[in-house]
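Student: Coordinates only, no sequence provided:
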């Protein structure tokens, strides 16, 4: 078996059944192995960058490694935005790529095709785990370790660098070894009973307790455990933006998503905050300006998060599922909140209720299926309104490049989400500024029969930058007014279904058609610049 076949064997043995990427000469052995595979589907993208986003979306939907295979040099360079995004949002993306051999790497600028100054350094700069194989005998284990590392403890991306000699050369199949997890200090263990008792006591004695749900709950697949805990205790709860679909936002205890002054007031009034899997990054806290005067109990699988932004009264290093399971066992000693005080004041919700929802977002909410649906959102003016006003639950999921704020992410990531769940309705929401990054992937959607609906809100502007210029440059705008093509004609050239609408009512009708039609398509919604005016985050 050559190195490419060994790489595919490692993917197969690990349970990977989908790979995204573009065939190229320096990874041709891997793609030849994928051609022969009966268990692994290959989705050919139109850009290495988008292949990484697709694999990221796939990984977030299934919460297992999403794999992109790209060529070394320029392919790896193009995939780095995907790695940066996966690192920022703790997603198990794995990029497998080629590299030069040791001698060529040592010479530097040898004039070899696809040469890069320091492939390992570039990969490491994204925060990814990096694994290298320079011989075919190392390939299987190196690929296996890259897959395992990204799911040990806090999810992180991995990069697997396979030299040309490793891919071209042959090794006996006896070199295939069982997958083993590298020892990197992330060991799951049961929460300390004394800490659990402290949590129960603090919540029981609190006058205004609040649960803050972070994306760590999703990563741990702990939605059901969380729901049981919230139902049993009656505690009110909020979520961070990336975690909004970890809960049912239509239930009485929901207090909204952390993103504006009203939600910040809810948090600032709480005397005890139980934060589960929340990292308190800049996008969530408004550059750490969020005030948390109450007692903070911080639960996270990554102990380096404790005290990074806020000093907890109690920190518990635990996987969210392990913590909630243990906490549920401790509940008999805790009284239900509704038996202790009237906490069910809906006026404290930061979304303000259905009557004040954005009309465009309300139209989307009415058209989307209640179950088996996913919404993937780009860096766009509608992002905050979508998180605030759409109804979400574990059956109606939300995906966003929240910490990296990566423009052009939503549509390729949505193709990955759709690949993971062919029966789901998947909506990608993007602005016209980001749309031109990704329209080529309509070809990927049509070719692979991926019925993602791409919704382009068109205001002929890089809207979020225009708003920033209004605020920071006293209204002096530059480089943000865009001349755009006819998006529907572009999509039609790919033989995708198209609609153009100019009102929320038209959008609702178009989306209902898309839900029923189940074909790759694009909806262009012509919107005024202030269509998604919301209260600022800070």
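Tutor: Received, thanks. Predicted, not measured: the structure shown is a model, and the values here were computed from it. Numbering: from 1, shown residues only.
Student: okay, CA-based contacts and neighbour counts for the rest of this
Tutor: Noted.
Student: where do the helices sit along the stretch 1-150 of the chain?
Tutor: Assigned by DSSP state H, counting those that start in this stretch, the helices in the stretch 1-150 of the chain fall at 3-14, 28-36, 48-62, 74-88, 102-107, 119-125, 136-149.
Student: between the fourth one and helix 48-62, how many degrees?
Tutor: Orientation of helix 74-88 against helix 48-62 (axes from the mean of the first three to the mean of the last three Cα atoms, to 10 degrees) gives an angle of 30 degrees.
Student: returning to that earlier point: of all the helices of the stretch 1-150 of the chain, which one is nearest residue 228?
Tutor: helix 48-62 (22.0 Å; Cα to Cα).
Student: Tabulate the helices of the stretch 1-150 of the chain (JSON lines), appending mean neighbour count.
Tutor: Converted to JSON lines, these look like this (neighbours: other Cα atoms under 10 Å):
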{"stretch": "helix 3-14", "mean neighbour count": "24"}
{"stretch": "helix 28-36", "mean neighbour count": "19"}
{"stretch": "helix 48-62", "mean neighbour count": "29"}
{"stretch": "helix 74-88", "mean neighbour count": "23"}
{"stretch": "helix 102-107", "mean neighbour count": "12"}
{"stretch": "helix 119-125", "mean neighbour count": "17"}
{"stretch": "helix 136-149", "mean neighbour count": "25"}
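Student: With distance to residue 336 as added columns, please give these in TSV.
Tutor: Converted to TSV, these look like this (distance: least, Cα to Cα, whole Å):
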stretch	distance to residue 336
helix 3-14	44
helix 28-36	55
helix 48-62	33
helix 74-88	36
helix 102-107	63
helix 119-125	47
helix 136-149	40
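Student: Go through those helices and name the closest to residue 326.
Tutor: Nearest of the helices of the stretch 1-150 of the chain (Cα to Cα): helix 48-62, 24.6 Å.
Student: residues making contact with that closest one?
Tutor: Helix 48-62 is contacted from outside by 19-22, 44-45, 65-68, 70, 75-76, 78-83, 86, 91-95, 399, 409, 412-420, 438, 441, using Cα atoms under 8 Å, 6 or more residues apart in numbering.
Student: Restricted to strands, list these.
Tutor: Using DSSP state E, the subset of the contacts of helix 48-62 located in strands is 19, 20, 21, 44, 66, 67, 68, 70, 93, 94, 95, 399.
Student: Show the contacting residues for the second one.
Tutor: So the one you mean is residue 20. Contacts here follow Cα under 8 Å, 6+ apart; on that basis residue 20 touches 42, 43, 44, 45, 51, 52, 54, 55, 67, 68, 69.
Student: Below is structure B, check it against A:
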């Protein structure tokens, strides 16, 4: 096999069915190998390397499976580092496959095509693990190791590079085998007993979930029911428990409920809400100040970053199931907090109702999408409001950039989400500013028949920047106002359906029809510049406890 064929053999052994990529000279042997297995691995091209990384992220984030992409080394892989950093921040398994200059030139700084000083070191600064495949015959084993690293323990992005000459050379290659993932850590029975003791004493418990709980929906939902605890998440853990159910709660409602909370159970989360968003973003805290804390996390390092009264280093589902089983044996009775939870949720709904017109548009989208429909947010005024005003009903159906806040990620990520879910409706909400970061990928959507519906909220500005400059910097505007293309003409030029609406009532039939058609579509929502109410009082509420 060539080096490229050996890598593809490794991908096939891991069950990879989709790769996002942009070929180039150093990667020809890999893409030639992919061309020989089109029925086993579908290769989706792109118009910019960053889209390859974001599409792989969207594929992985919405499925739990590993996303894979491949681009040329040097400037090509550097163009994807924002997507890698996003995957790292969101604990999402992504495999980056890239090339290298010829092996004899590595480290010589002769200025070979696409050379950078230390590509492997650069990659290691933004991923969980990175390595170079030095020999063709090592490729299948190192591909398996990459998948083991990406999926074991705390998931995350990884990278493999292979020199130009090695990828083109041939050797006898051993059989490619599936990765063997690390076993889950054993639950410490003493810590479990300590957690049960805290639960038994709690009168107003609360569960907060993060990305690490996305696979644990059933167990977490049952745990919440057994102890009478509402469940809330900021971004990554949304949908683990249906937010329209009696125990589901928005992040803003959770900030109000937390005032009287005596126990927090954090499951697969950094607990950004109580430690930063509801307090002082500039002050580091290493423990909760007003409630007991049980932490469940597969990463033992988390127990040092935020100290808990009880720390269970464990898989989220395993630990939640163990708690449920122990509570069942003990005959634990749920705290009777239903009326309080309902009252807080109703109060939060009244207080946030003025975030318009964003809430009205989000209501339309939620009404049109089925419970398992997928929404990809973006850093825009409607996207920010979706943090607390778009109820997520199923795991992995709300895709966010997490703490990285990578402007422009949304549309490109949503393409990968739709590739992963061709039979489910997928909506990308984006602002005019962020959308133009990756607008060229409209061509990708049309070329590959990716039936994503993209709703562009056009307020002719970087809305957050403009508001901050108005309110905090004496209305000295710089770089905030935008001049945009005609989005309907743009859609026509790319060969997809384009629509323009001016009100939520207009959006509903247009969005429903576009989703029903199942083809790529662009819907522009026209908003007067500066017309949106600020969502930030409900994302970073004043400390009230």
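Tutor: Yep, that arrived. These figures come from a predicted structure and were not determined experimentally.
Student: follow-up on the earlier one: drop anything exposed from the ones in strands among the contacts of helix 48-62 of structure 1.
Tutor: Among those, the ones that count as buried by 16 or more other Cα atoms under 10 Å are 19, 20, 21, 44, 66, 67, 68, 70, 93, 94, 95, 399.
Student: Redo these as TSV? Include distance to residue 300 of structure 1.
Tutor: Formatted as TSV, those follow (distance: Cα to Cα, whole Å):
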residue	distance to residue 300 of structure 1
19	30
20	31
21	33
44	36
66	23
67	26
68	28
70	33
93	20
94	23
95	26
399	20
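Student: and of these, the nearest to residue 332 of structure 1?
Tutor: The shortest gap between residue 332 of structure 1 and any of these belongs to residue 399, at 35.3 Å (Cα to Cα).
Student: if I read this right, that closest one contacts residue 241, doesn't it?
Tutor: No - in this structure, residue 399 of structure 1 is not within contact of residue 241 by Cα atoms under 8 Å, at 9.1 Å.
Student: Can you report how many residues neighbour residue 528 of structure 2?
Tutor: Neighbour count for residue 528 of structure 2, taken as other Cα atoms under 10 Å: 11.
Student: how about the strands of the stretch 151-300 of structure 1, start to end?
Tutor: Assigned by DSSP state E, counting those that start in this stretch, the stretch 151-300 of structure 1 shows strands spanning 158-163, 209-213, 237-239, 254-257, 272-276, 295-300.
Student: counterpart of the shortest one in structure 2, which residues?
Tutor: Mapped onto structure 2 using TM-score structural alignment, strand 237-239 of structure 1 covers residues 231-233.
Student: The fifth one too?
Tutor: Alignment of strand 272-276 of structure 1 against structure 2: residues 263-267, by TM-score structural alignment.
Student: how about the matching stretch: buried residues?
Tutor: By neighbour count on 16+ other Cα under 10 Å, the buried set for stretch 263-267 of structure 2 is 263, 264, 265, 266, 267.
Student: try stretch 243-263 of structure 2
Tutor: Neighbour counts over stretch 243-263 of structure 2 (16+ other Cα under 10 Å) mark 243, 246-258, 261-263 as buried.
Student: Pretty sure residue 475 of structure 2 sits against residue 465.
Tutor: No - counting by Cα under 8 Å, residue 465 is not a contact partner of residue 475 of structure 2; they are 10.9 Å apart.
Student: Pull the contacting residues for the closest residue in space to residue 528 of structure 1 that isn't next to it in sequence.
Tutor: Nearest residue to residue 528 of structure 1 in three dimensions, chain neighbours excluded: residue 459, at 5.8 Å (Cα to Cα, 6 or more residues apart in numbering). Residues near residue 459 of structure 1 by Cα under 8 Å, 6+ apart: 431, 432, 526, 527, 528, 529.
Student: residues in contact with residue 388 of structure 2?
Tutor: Going by Cα under 8 Å, 6+ apart, residue 388 of structure 2 touches 234, 250, 251, 252, 538, 539.
Student: The same query, at a cut-off of 6 Å, please.
Tutor: By Cα atoms under 6 Å, 6 or more residues apart in numbering, residue 388 of structure 2 lies in contact with 250, 251.
Student: how about it, what's its match in structure 1?
Tutor: Looks like residue 388 of structure 2 aligns to residue 388 there (TM-score structural alignment).
Student: My reading is that its match lies in a helix. Confirm?
Tutor: Yes - counting by DSSP: H, G, I helix; E, B strand; the rest coil, residue 388 of structure 1 is part of a helix.
Student: Next one: it from residue 394 of structure 1, what distance?
Tutor: For residue 388 of structure 1, the distance to residue 394 of structure 1 equals 16 Å [Cα to Cα, to the nearest Å].
Student: now swap in residue 532 of structure 1 and tell me
Tutor: Separation of residue 532 of structure 1 from residue 394 of structure 1 (Cα to Cα): 25 Å.
Student: residues in contact with residue 296 of structure 1?
Tutor: Residues in contact with residue 296 of structure 1 (Cα under 6 Å, 6+ apart) are 273, 312, 313.
Student: Please verify my assumption that residue 243 of structure 2 contacts residue 394.
Tutor: No - counting by Cα atoms under 6 Å, no contact exists between residue 243 of structure 2 and residue 394, whose distance comes to 8.5 Å.
Student: Now residue 10 of structure 2. Nearest residue, chain neighbours left out?
Tutor: Sequence neighbours aside, residue 140 is the residue nearest to residue 10 of structure 2 in space, at 4.3 Å (criterion: Cα to Cα, 6+ apart).
Student: Show me where the stretch 201-350 of structure 1 has its helices.
Tutor: Under DSSP H, counting those that start in this stretch, the stretch 201-350 of structure 1 gives helices at 216-219, 223-233, 261-269, 282-285, 320-329, 337-340.
Student: what do you get for the stretch 351-500 of structure 2?
Tutor: So, for the stretch 351-500 of structure 2 - with DSSP H, counting those that start in this stretch - the helices run 358-368, 381-389, 409-420, 432-435, 442-448, 463-472, 487-494.
Student: contact partners of the first one?
Tutor: What it means is helix 358-368 of structure 2. Helix 358-368 of structure 2 has contacts (Cα under 6 Å, 6+ apart) with 382, 504, 508.
Student: okay if I get the residues you listed as TSV plus distance to residue 355 of structure 2?
Tutor: Converted to TSV, these look like this (distance: Cα to Cα, whole Å):
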residue	distance to residue 355 of structure 2
382	9
504	14
508	19
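Student: what would those look like in TSV with neighbour count?
Tutor: TSV is the format used below for these (neighbours: other Cα under 10 Å):
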residue	neighbour count
382	28
504	18
508	17
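Student: Closest to residue 522 of structure 2 out of those?
Tutor: Nearest to residue 522 of structure 2 among those: residue 508, at 13.9 Å, using Cα to Cα.
Student: what lines up against the closest one once you look at structure 1?
Tutor: In structure 1, the residue matched to residue 508 of structure 2 (TM-score structural alignment) is residue 508.
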